[in-house]
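J.: Just a sequence and a predicted model for now, questions to come.
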Amino acid sequence: MNTTLPPPTAAWRWIALVLASLAMFGNYYAYDALNPVVDLLREQQGLDYGQIGQLSSAYNVAALLVLLAGGYVIDRFGARRAIVVFAAVCVIAAVVTAAAQNYSSLLAGRFLLGLGAEPLIVAVTAVLAKWFKGKELSFAFGLNLSISRLGSASTDWSTSFASPLYSNWHDPLWLATGVMSAGLGAAVLYFLMEKRAEGRFDLGEAVQTDKLELKNLYRFSASYWYIVALCVVFYSTVFPFRYFAIDYFQQAHGLSREGAGILSSLLPFAAIVATPIFGLWVDRVGRRSLFMAAGSLVILPLFLAVTYLPPGPIVDLVVPWVGSGEIPLTLLLSVLLLGGVFSLIPAVMWPSVAYIVDERRLGSAYALMTFCQQIGWLIVPLVIGWLNDRYLAGPENTAGYAPGMWVYTALSSLGLFFAWKLWRAETGPGAHGLESIRTRSA
């Protein structure tokens, strides 16, 4: 550490945060860009639901390969170079996907996106740690997540503000390419900014990325594995549902594309607003495993409610400067509750690992947790796509979507079981403090 240089000023830190977060905004927008065009891919490209599921899983296969490689690339090139390199990979992936003329090219585009997007997230994490360590690190991570999730919400809102593009499936993906290109521009600006700052401020030692240590898996406690299991089933439920949601709302419930996009956007938008609030709340009161169990209980009936309950009265849902849509009340309430759970469980789950894993092994613990998450996230879209095809799901046979909704419900049941096991473990003699530790007593 160079003690002759002053620490970076607040203005430089926040500029670094904004530029890195804009790269993540483009990343999330590009990832979710397929969601609003699922029906167009089926109608215009002739894809079935099984193939749509494979497009989602191609990303996860690439992500698994990147996680197995660990942090070597980022360690080799440094975070400031890595953020540019991987953002460029995401742009290339977006171009390949938007320009695709056949299914193989679409698969290649999504695979490339997985190779770029996951290490880009790691590189941005390293960037934030470099600028905010010992300062407002938690707050900076929260703002970064909020801006990233805004990218997901903006993809859903594009069905309204960019509705003329949805006459075909290529144009919305070209829009996503433009947004990701702007993210690459932000990454380049960050590279130049950090290069300029190096001679003016003390940016600390280079941060090394932890690698996945498979040889010591047996050393993690039961509570850790309960959290990993909850993570797998939770993300394997919510993210695949979001992937098919806009098409499902259109085909099974007769919503317009604009209304379906606005309704789907409530999930990431809830995370933008509520995740930091839930995080502060849990830090004040403790009871982390109980909160995870409560969230798992709330999610359990929601997919069946969407499938079987009467739609209820129509609500005109308006998002200022974006658009509006007519939404059945049952759908609206179910998605709002799902958005609350989507905010609550991640806000509690990821920080809880730090309480039960030795600090020296925390990087390996998070890498393993993410690796397992990707496996579940890979499999479920394939299952849902196969079930939709097997039972001939479509607007003429809306009951064909029910088997997939039962899969989400079964996963939610597993989540409740693992959350209950975690609560039992953390209220017993081998507890790690998830129930008792509060900000004021930590």
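T.: Okay, I see it.
J.: contacts and neighbour counts: CA atoms only from here.
T.: Will do.
J.: ranges for the strands of the stretch 51-200 of the chain?
T.: Counting by DSSP state E, counting those that start in this stretch, one finds no strands in the stretch 51-200 of the chain.
J.: could you pull out the helices for it?
T.: 72-77, 79-99, 103-132, 137-161, 170-197 (DSSP state H, counting those that start in this stretch).
J.: I'd like these written out as TSV, with mean neighbour count added.
T.: Formatted as TSV, the helices of the stretch 51-200 of the chain follow (neighbours: other C-alpha atoms under 10 Å):
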stretch	mean neighbour count
helix 72-77	15
helix 79-99	24
helix 103-132	22
helix 137-161	22
helix 170-197	21
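J.: another structure for you, compare them:
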Amino acid sequence: DMKVNTAQFMALYAWYSWPNVVLCFFGGFLIDRVFGIRLGTIIFSIFVCVGQVIFALGALLNTFWVMDMGRFIFGIGGESLAVAQNTYAVSWFKGKELNLVFGLQLSMARIGSTVNMNIMGWIYLRVRDLLGYTGPSTLGLTLMIGGVTCLFSLTCALILAYLDKRAEKLLCKEQGKTGEVIKLTDVKDFSLSLWLIFVICVCYYAAVFPFIGLGKVFFIEKFKFSSQEASAINSIVYIISAPMSPVFGLLVDKLGKNIIWVLCAVITTLASHIMLAFTFWNPWIAMCLLGLAYSLLACALWPMVAFVVPEHQLGTAYGFMQSIQNLGLAIIAIAAGMILDTRGYLFLEVFFSACVCLSLIAVVMLYFVNHLTGGDLNWSAKKREKLQKVA
């Protein structure tokens, strides 16, 4: 409808990511020091709603730069909202099924992504039938209808703020007031283990999200799938992630050994990309493996941050992690669009495989750094629980 090429389409992903290169870090800092978790979550939810409305208006007006601007504003709120969500989770559940909670968070996000990938096309067709024609107006109205979920997110943020405030009174719990002074220069004091976690995060997600963004056409071109079949297989990663994330979260909670689980996830993801790049095996196998690996990595990787930074710096640490993840995603999204337009899908898959290899190297380094420094990232759950009781 908008008549854009692959590079322009992928730029929409990049515009979402660019503001978060800076704002995610400052979003975490603001949560820790200025707004607090409750007000910060509400403010970021409002940015998401406004951004989605502008994005839809850009389509209605057939003005692509307005859509870019909408994605930029949406991005200001989107990833900072994820930082607030992670900080909420650690505040409530650290030491109590934290991996399961991260799994449930991811599960809900993937349900939303799956619904979006499979329902928005249907909504578009209904709007087209109602208007009697296709074009920017049809797309814009479809996007506006999709924006209802953003209003629901804002409502949840308001309810959560009320519940958290109520719990603070009932439990006499000081929320986000540790008495510690947080400085932006604390970043230089982050441990090597934390920086390796950041590298794993950036390199891994760079090979997942841009691939899914371009995956539909890949399955149509290489495996001769129909449009409907391609949409189905492209969404299977999120479909699998929805139920499996809490299952893997519970498994990691019960067994511990977070680094080993991350290693398994990265190796499985590499195998999936190699299968898609160099074989004509049924791609459902590779995509199902990718879905399992993606779910496992999130449940094991993100909670590790809470083990290597002081609690009063969690918002800052998660914010910085989101920031550099978005820097990587913005650059990779643009690069992926350019590679696809000039070199084709085989070269693109090799590129994604190289990103996963970098992540694999970082995981191995993290294992040895953690072992040599006596870190607790790879402790069993029983050992962690035993030492917590002693403490």
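T.: Alright, I've got the coordinates. What you see is a predicted model, and the numbers here were worked out from it, not measured in a lab.
J.: And the TM-score between them?
T.: Comparison of the two superposed chains (TM-score structural alignment, normalised by the length of the second structure) gives a TM-score of 0.82, and 371 aligned residues with a C-alpha RMSD of 3.4 Å.
J.: Dump the helices of the stretch 51-200 of the first structure into CSV; add distance to Ala270 of the first structure as well.
T.: Shown next, in CSV, are the helices of the stretch 51-200 of the first structure (distance: least, C-alpha to C-alpha, whole Å):
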stretch, distance to Ala270 of the first structure
helix 72-77, 32
helix 79-99, 26
helix 103-132, 21
helix 137-161, 9
helix 170-197, 22
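J.: And these: which comes nearest Leu203 of the first structure?
T.: helix 103-132 (6.4 Å; C-alpha to C-alpha).
J.: Quick one: closest of the helices of the stretch 51-200 of the first structure to Val380 of the first structure.
T.: Nearest to Val380 of the first structure, of all these, is helix 103-132, at 16.6 Å by C-alpha to C-alpha.
J.: In the first structure, what residue corresponds to Cys357 of the second structure?
T.: With TM-score structural alignment as the criterion, Cys357 of the second structure lines up with Ser413 in the first structure.
J.: Excluding sequence neighbours, find me the nearest residue to that match.
T.: Leu300 (6.3 Å; C-alpha to C-alpha, 6 or more residues apart in numbering).
J.: Can you report how many residues neighbour the one you found?
T.: By other C-alpha atoms under 10 Å, 20 other residues sit near Leu300 of the first structure.
J.: Map it onto the second structure.
T.: Match for Leu300 of the first structure (TM-score structural alignment): Leu270.
J.: what's near enough to touch its match?
T.: Leu270 of the second structure sits next to 353, 356-357 when contact means C-alpha atoms under 8 Å, 6 or more residues apart in numbering.
J.: right, and out of those residues, which lies closest to Thr178 of the second structure?
T.: Nearest to Thr178 of the second structure among these, counting by C-alpha to C-alpha, is Val356 at 37.9 Å.
J.: element containing the match of Leu300 of the first structure, please.
T.: Using DSSP states H and E, Leu270 of the second structure sits in helix 258-278.
J.: Leu414 of the first structure now?
T.: helix 402-426.
J.: now Ile327 of the first structure
T.: Ile327 of the first structure belongs to strand 323-328, assigned by DSSP H and E.
J.: Please name every helix or strand in contact with that strand.
T.: Secondary-structure packing of strand 323-328 of the first structure (3 or more C-alpha pairs under 8 Å, 6 or more residues apart in numbering; DSSP states H and E): helix 137-161, helix 257-285, strand 314-319.
J.: who wins for proximity to Gly50 of the first structure among the ones you listed?
T.: helix 257-285 (21.3 Å).
J.: By how much does the closest one deviate from the second structure on average?
T.: For helix 257-285 of the first structure, the mean deviation from the second structure after alignment is 1.7 Å (mean C-alpha distance after the TM-score superposition for the first structure).
J.: With stretch 142-149 of the first structure instead?
T.: Looks like 2.8 Å for stretch 142-149 of the first structure (mean C-alpha distance after the TM-score superposition for the first structure).
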